[in-house]
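Q: mind folding the following:
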Amino acid sequence: MAALPTIKQLRYLIALSETLSFTKAAEICFVGQSTLSAGLKELEDTLGVQLVERDKHSVSVTPIGRGVVERAQRLIVQADDLVDFVEGSAGSMVGVVKLGVIPTIAPFLLPTLLPKMREQFPKLKVVLREDLSANLIDKLNRHELDFALIALPYDTDGFLTKELFDDEFWVVGSKDDPALKNKEVQLNSKLTDRILLLEEGNCLRDHTIKACKRSSAANHYGIEATSLLTLVQMVESDLGIALLPEMAVKSGLLNQTKLIAKPLAAPAPKRRIALVARPSTARIEEFNALVKVIKSS
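A: Model prediction:
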C-alpha cells in the first residue's frame, strides 16, 4: 500500500499556501521553520510532485499544489469532524467550547454570559475569540471555532443559525444637541448626515448605513472609528453623532462622558443577535445551552 500524507503535513501546506511565508506558516503551526520545511519535503516525496516553488525572495504554490491544498482543506474538515464526534461521545457539557464573538457584542454580553455558564456548567470551559464577522465565519468553516456570536443581517447560509434577541440602535450625542431634545429621536437626512461610522469590515458600519439609508458611506473629515469606544470619543470631540446598540448604551459605555443617548422613534432600526454553528456540529447540546443562557441574560 502506498504511503499516505499525514494530517500534520497537510496542515503545513495549507498554512504555507495562506501566508506564502515559511516563517509565518511555522508560527501558525507552532513549529520551527526547519520542521515545517522538512514536513513539506516529506509530503512532496510521498505524493511524488512539487507542491511549492521557493527561492531567496518568494514562495508560491504550484498549480498541482493548489489542487492538493483544496482537497487537503476538505480532509482536515472531515478529520476535525471525527475528533468533535469522539469528544462529544464522552458526554455533553464537558471539555472546551471555542466561541467567537464580534467586538460590538463581546464587552457588553460576555460579563453576564460567562459567569452564568461557569455556574450552570462547571465542567465546560468556554474559550473566546473576538474578531469581525467575516473572520469568525471563516474560522467556523475551518473548525477553528465551534460557535460564533454575531449580529444579523449577515450571510449565514449553510450554517445552523439561532436568532436570540433584537438590539435596537440609540442616538448618542451631546446633551446640548438640539436633535436629542425629545424623548425619542426621528431619523431624517439632516441627522443621518452627521452620523459617524466604524471602519470598513465592521458589520455595525453596514447596519448603520442601512439604518440611515445613506447614499454615501463616507464620514465627515474622512475619519472612521476602529471601535465603539473610539466612536464615543469622536462624538465627545464634537465630530458628529453616532448610532450605538442598545446593549452598549445600557452597559454603561457612556459613563464618565458628557454624552447622552436617546432611543429612535418607531420603527427603530435594529440588529438581531444570533448564535451560529456548523450544521454538522457535534456540540449541539452545548449550542442549545448557550442559546438558553444568552436568552436568559
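Q: C-alpha only now, for contacts and for neighbours.
A: Fine.
Q: just the strands in the protein please.
A: For the chain, the strands defined by DSSP state E occupy 52-54, 59-61, 95-101, 124-130, 147-152, 160-174, 242-245, 259-263, 270-277.
Q: I have a second one here; can you model it like the first so I can compare?
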Amino acid sequence: MTPLPSPQQLRYLVALADLGHFGRAAVACAVTQSTLSAGIIALERQLDAAILERGPAKRPVFTPLGLELVGRARAALAALSAVAETASAARDPLTGPLRLGIIPTIGPFLLPRLMPALRRAFPRLRLWLREDLTARLAEDLQGGRLDLLLLALPAALPDLETLRIAEDPFLAALPQQHRLLQQARIPLSAMGGERMLLLEDGHCLRDQALSACGLPGAGVDGAFAATSLHTLVQMVAGGLGVTLLPRLAVAGGVLAGTSVVLRPVEAPPGQVTGRSLGLAWRARSPRAAEFRSLAPVISEAVAACLMQDRHDKMVT
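A: A predicted model of the protein is given here:
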C-alpha cells in the first residue's frame, strides 16, 4: 500500500506552486528551506513519481504530473479544512476568525459602515480582510486561504456558490461642460459613443461597464485604463473621457474634491444598468448557513450607504 502524503507535505507542495521559490515557500510554511526541500523529495519517493524537473533552472519547474498533484493537494487540504470547519460551525457559529476577500471597487466604500455593523451583530467574530481582484480572490477561496468573498456579480466563479445581496446602480460620470450634460438622464447607448475610461483589465467593473454600454472589450482603447476608481475619477475630471461609476462608490466619497458631474443612466427594458453585490463561498462548504446569516447585515449596510445624501453634483 502506498504511504499517504501528510498534510504538511501537501502544504509544502502548494506553497511552492503558489510562490515559485523554495525560500519564500519555506517562510510561508514556517520551516527552513532545507526542511521544505526534504519534504518535497520525501513526497516524490513515497509516490515514486517526479514532481519537479531537475535542471539548471533556479525556480522550481513542475512536471505535468506535478501540476496535477498540486491541484489534488489543494482539494485535499480544502477537504481537511472542512472537517475542522464543520465541527467549529456546529459548536459555535459566527465566532472566531473569518477570512473575507473583498474587491477594491467595494471595500473602501462599504467597509467603514460594514465593519461596525458586523461587530455589533457578531461581537465574537474576528474578521480578517484581503482586498484583491476577483480572479485572485477566487483562487485563494478555492485554495482554502479565504473563507468568503464579497464581490460584484456576475462573475466567472466555477465551483463556488453565490448569493446576491444587493443592487448597485451605475451613474454616468462626465467632465464639466460635456455635451451630454444637457440631458437629465443619459442613455447608456450614448455613453457607448464617447471615449469610455475604464479600470485596468482584471477588474470585474471594467467588463460590467462595457457590457452595460454594449461595447466589446477588444474595441476599447486600453492605453488609458486606470488602476483604481479614484484614478478613474481624476481622469474624467481632466476631460479625458467619461465613465460609469457604481452608486456605492459615489456614496462612499469617490468624487470628493473633484469637478466631475453625475447623471442617472437609462437603458431599454431588460438591459443591465448596474451591478449586483454578492457573497461567494466554496460549494458544499459546511459554513454555508453561517455565510447566509451574514447576508442581511451586509445588505443593510449597503442600503444605508446608498441612502446617504446624494453628492451635490448629482442631478436627478
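Q: now the TM-score, please.
A: Once superposed, chain against chain, the TM-score is 0.91 (TM-score structural alignment, normalised by the length of the first structure); 297 aligned residues with a C-alpha RMSD of 2.2 Å.
Q: before we move on, the earlier item: could I get the strands of the first structure as JSON lines with mean neighbour count?
A: Output for the strands of the first structure, formatted as JSON lines (neighbours: other C-alpha atoms under 10 Å):
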{"stretch": "strand 52-54", "mean neighbour count": "14"}
{"stretch": "strand 59-61", "mean neighbour count": "18"}
{"stretch": "strand 95-101", "mean neighbour count": "19"}
{"stretch": "strand 124-130", "mean neighbour count": "16"}
{"stretch": "strand 147-152", "mean neighbour count": "26"}
{"stretch": "strand 160-174", "mean neighbour count": "19"}
{"stretch": "strand 242-245", "mean neighbour count": "26"}
{"stretch": "strand 259-263", "mean neighbour count": "20"}
{"stretch": "strand 270-277", "mean neighbour count": "21"}
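Q: any chance of those strands in TSV, plus distance to Cys212 of the first structure?
A: Output for these, formatted as TSV (distance: least, C-alpha to C-alpha, whole Å):
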stretch	distance to Cys212 of the first structure
strand 52-54	49
strand 59-61	44
strand 95-101	25
strand 124-130	27
strand 147-152	16
strand 160-174	11
strand 242-245	9
strand 259-263	14
strand 270-277	11
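Q: relative to Met1 of the first structure, which of the ones you listed is closest?
A: Comparing the strands of the first structure against Met1 of the first structure with C-alpha to C-alpha, the closest turns out to be strand 52-54 (25.6 Å).
Q: what's the spacing between that closest one and its chain's center?
A: Offset of strand 52-54 of the first structure from its chain centre (C-alpha atoms, centre = their mean, to the nearest Å): 32 Å.
Q: average offset of that strand relative to the second structure?
A: Mean deviation of strand 52-54 of the first structure relative to the second structure after superposition (mean C-alpha distance after the TM-score superposition for the first structure): 2.5 Å.
Q: one more: stretch 67-78 of the first structure?
A: Mean for stretch 67-78 of the first structure is 2.4 Å (mean C-alpha distance after the TM-score superposition for the first structure).
Q: okay, the closest residue to Val68 of the first structure other than its chain neighbours and Val185 of the first structure: tell me how far apart.
A: Counting by C-alpha to C-alpha, 6 or more residues apart in numbering, Leu51 is the residue found nearest to Val68 of the first structure once chain neighbours are left out, at 8.0 Å. Distance, Leu51 of the first structure to Val185 of the first structure, using C-alpha to C-alpha, to the nearest Å: 60 Å.
Q: those two: which is more packed in?
A: Leu51 (23 against 19; other C-alpha atoms under 10 Å).
Q: tell me who's in contact with the more buried one.
A: Going by C-alpha atoms under 8 Å, 6 or more residues apart in numbering, Leu51 of the first structure touches 44, 61-66, 68.
Q: identify the residues contacting Phe121 of the first structure.
A: So Phe121 of the first structure contacts 93-94 (C-alpha under 8 Å, 6+ apart).
Q: residue in the second structure matching it?
A: By TM-score structural alignment, Phe121 of the first structure lines up with Phe122 in the second structure.
Q: all good on my end, thank you.
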